[in-house]
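> structure of the sequence below:
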Amino acid sequence: MSAYPELLDCASVLNAEGIATVVPEPEDEVVQQLSLFEFETFKRRVSFAHLRKIRDPRTYGVLAVNVDRHGILNYVGPNTFAEIAVAFAQSKKIFLLQNVPEAYHDELSAWRATPLLGRLDRLIATFREDCMVEDPQARLFD
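You can find the predicted model right below:
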């Protein structure tokens, strides 16, 4: 969630291009006031709900917003890696906003994750090619 503002920016761009997005529930200041038990209950609930959305047959793929964090280039946190693994297990497309992080290079390469190098237009083009049909209805009388 450390890249939440960037995640919202990406969702906004994709939504403007007609690509529906699913964004995880934010962890706001209220969460910081929860007891450990309450926080774990909250985290379990929102994580399960988000992973269920990734598994949904209507979900095309996942975009990991892996901006540099904590002094690590192309950082992918544990929750994001779990989301990527679920997407892989469900044969979904995997996109990385930046490049492949060194720590997960072997897995993400084998899982055919696509590094976008900051260019969402590559994801948009791939989505359109795979999912958007100009005129799906048969033209019988042309």
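
> from here on, contacts and neighbour counts on C-alpha atoms
Fine.

> roughly how far does Gln98 sit from Cys10?
12 Å (C-alpha to C-alpha, to the nearest Å).

> more neighbours, these two?
Gln98 (21 against 17; other C-alpha atoms under 10 Å).

> what about the closest residue to the more buried one other than its chain neighbours, how many neighbours?
Spatial nearest neighbour of Gln98, excluding adjacent residues (C-alpha to C-alpha, 6 or more residues apart in numbering): Leu117 at 4.2 Å. The number of residues packed around Leu117, counting by other C-alpha under 10 Å, is 14.

> quickly list what's touching both of Gln98 and Cys10.
Shared contacts of Gln98 and Cys10 (C-alpha atoms under 8 Å, 6 or more residues apart in numbering): none.

> quick one more, to check against the first:
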Amino acid sequence: MHIVICSSIDFTPQIAQVAQGLTRLGHTVDIPLTSQQIIAGELTLEDYFAEKTNAGESARRKIEHDVIRSYFEKIKMADGILVLNFDKKGIANYIGGNTFLEMGFAHVLNKRIILYRPVPEMLYTDELLAFNPEVIDEDLALIR
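Alright, predicted model coming up:
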């Protein structure tokens, strides 16, 4: 299966670990460009966090690399997405803005939407549930 991982960049260490696990299981995996840059040592997670605190810097990176459109294209070519939804900002199983947007793309494209953990309690929980995601409770072997 060709899987695109959707997640907060804050979770890059987990993204790398899960991508390796999926590859070992025989899947083809795409991960976010910024996570690729962090894993390759081209950017540190600390520098990324510093960018996020500087108004507009994170947006500049997204615009410069056309991040939203390029990830949409990856989702179009994939069989589905795997959302890595770990705890963040005091919210269990957090799903942020970009990931929510990517889930919407996948839904409109009739792609399989898989959540690593259960649906979080957030302002847009009803919309998340309407995407009808599969929850694997951290068990990658359930992805077939």
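
> TM-score for the pair, please.
For this chain pair, the superposition-based TM-score is 0.75 by TM-score structural alignment, normalised by the length of structure 1; 122 aligned residues with a C-alpha RMSD of 2.2 Å.

> doesn't Leu97 make contact with the residue nearest to Gln98 of structure 1?
Yes. Applying C-alpha atoms under 8 Å as the test, Leu117 of structure 1 and Leu97 come out as touching, 6.1 Å apart.

> counting neighbours, which bits of the host helix or strand of Glu46 of structure 2 end up buried?
Here Glu46 of structure 2, judged by DSSP states H and E, is contained in helix 45-53. Residues of helix 45-53 of structure 2 classed as buried: 45, 48, 51 (neighbour count, 16 or more other C-alpha atoms under 10 Å).

> pull the contacting residues for the residue nearest to the first one when sequence neighbours are not counted.
What sits nearest to Leu45 of structure 2 in space, not counting adjacent residues and going by C-alpha to C-alpha, 6+ apart, is Ile38, at 6.3 Å. With contacts defined as C-alpha under 8 Å, 6+ apart, Ile38 of structure 2 is in contact with 12, 44-45.

> from those, which single one is nearest Ala141 of structure 2?
Nearest to Ala141 of structure 2 among those, counting by C-alpha to C-alpha, is Thr12 at 20.9 Å.

> alignment lookup: that closest one to structure 1.
Counting by TM-score structural alignment, Thr12 of structure 2 lines up with Tyr4 in structure 1.

> in contact with that match, which residues?
Pro26.

> how close does it get to Arg112 of structure 1?
24 Å.

> residue boundaries of the strands in structure 2?
Using DSSP state E, the strands found in structure 2 span residues 2-7, 28-30, 80-84, 112-115, 134-135.

> mean offset of the second one relative to structure 1 (after superposition)
To tie it back to what came earlier, the one meant is strand 28-30 of structure 2. On superposition with structure 1, the mean distance recorded for strand 28-30 of structure 2 (mean C-alpha distance after the TM-score superposition for structure 1) is 0.4 Å.

> would you mind listing the buried residues in that strand?
Buried-residue list, strand 28-30 of structure 2, by 16+ other C-alpha under 10 Å: 29-30.

> excluding chain neighbours, what is closest to Tyr60 of structure 1?
Lys92 (5.9 Å).

> residue in structure 2 paired with the one you found?
Looks like Lys92 of structure 1 aligns to Lys111 there (TM-score structural alignment).

> what is the neighbour count of Gly71 of structure 1?
So Gly71 of structure 1, with other C-alpha under 10 Å, has 7 neighbours.

> just to revisit the earlier point, tell me which residue of structure 1 lines up with the residue nearest to Leu45 of structure 2.
In structure 1, Ile38 of structure 2 lands on no residue (TM-score structural alignment).

> and Ala141 of structure 2, by the same measure?
Counting by TM-score structural alignment, Ala141 of structure 2 corresponds to Asp121 in structure 1.

> what of Ile68 of structure 2?
Applying TM-score structural alignment, one finds that Ile68 of structure 2 aligns to Ser47 in structure 1.
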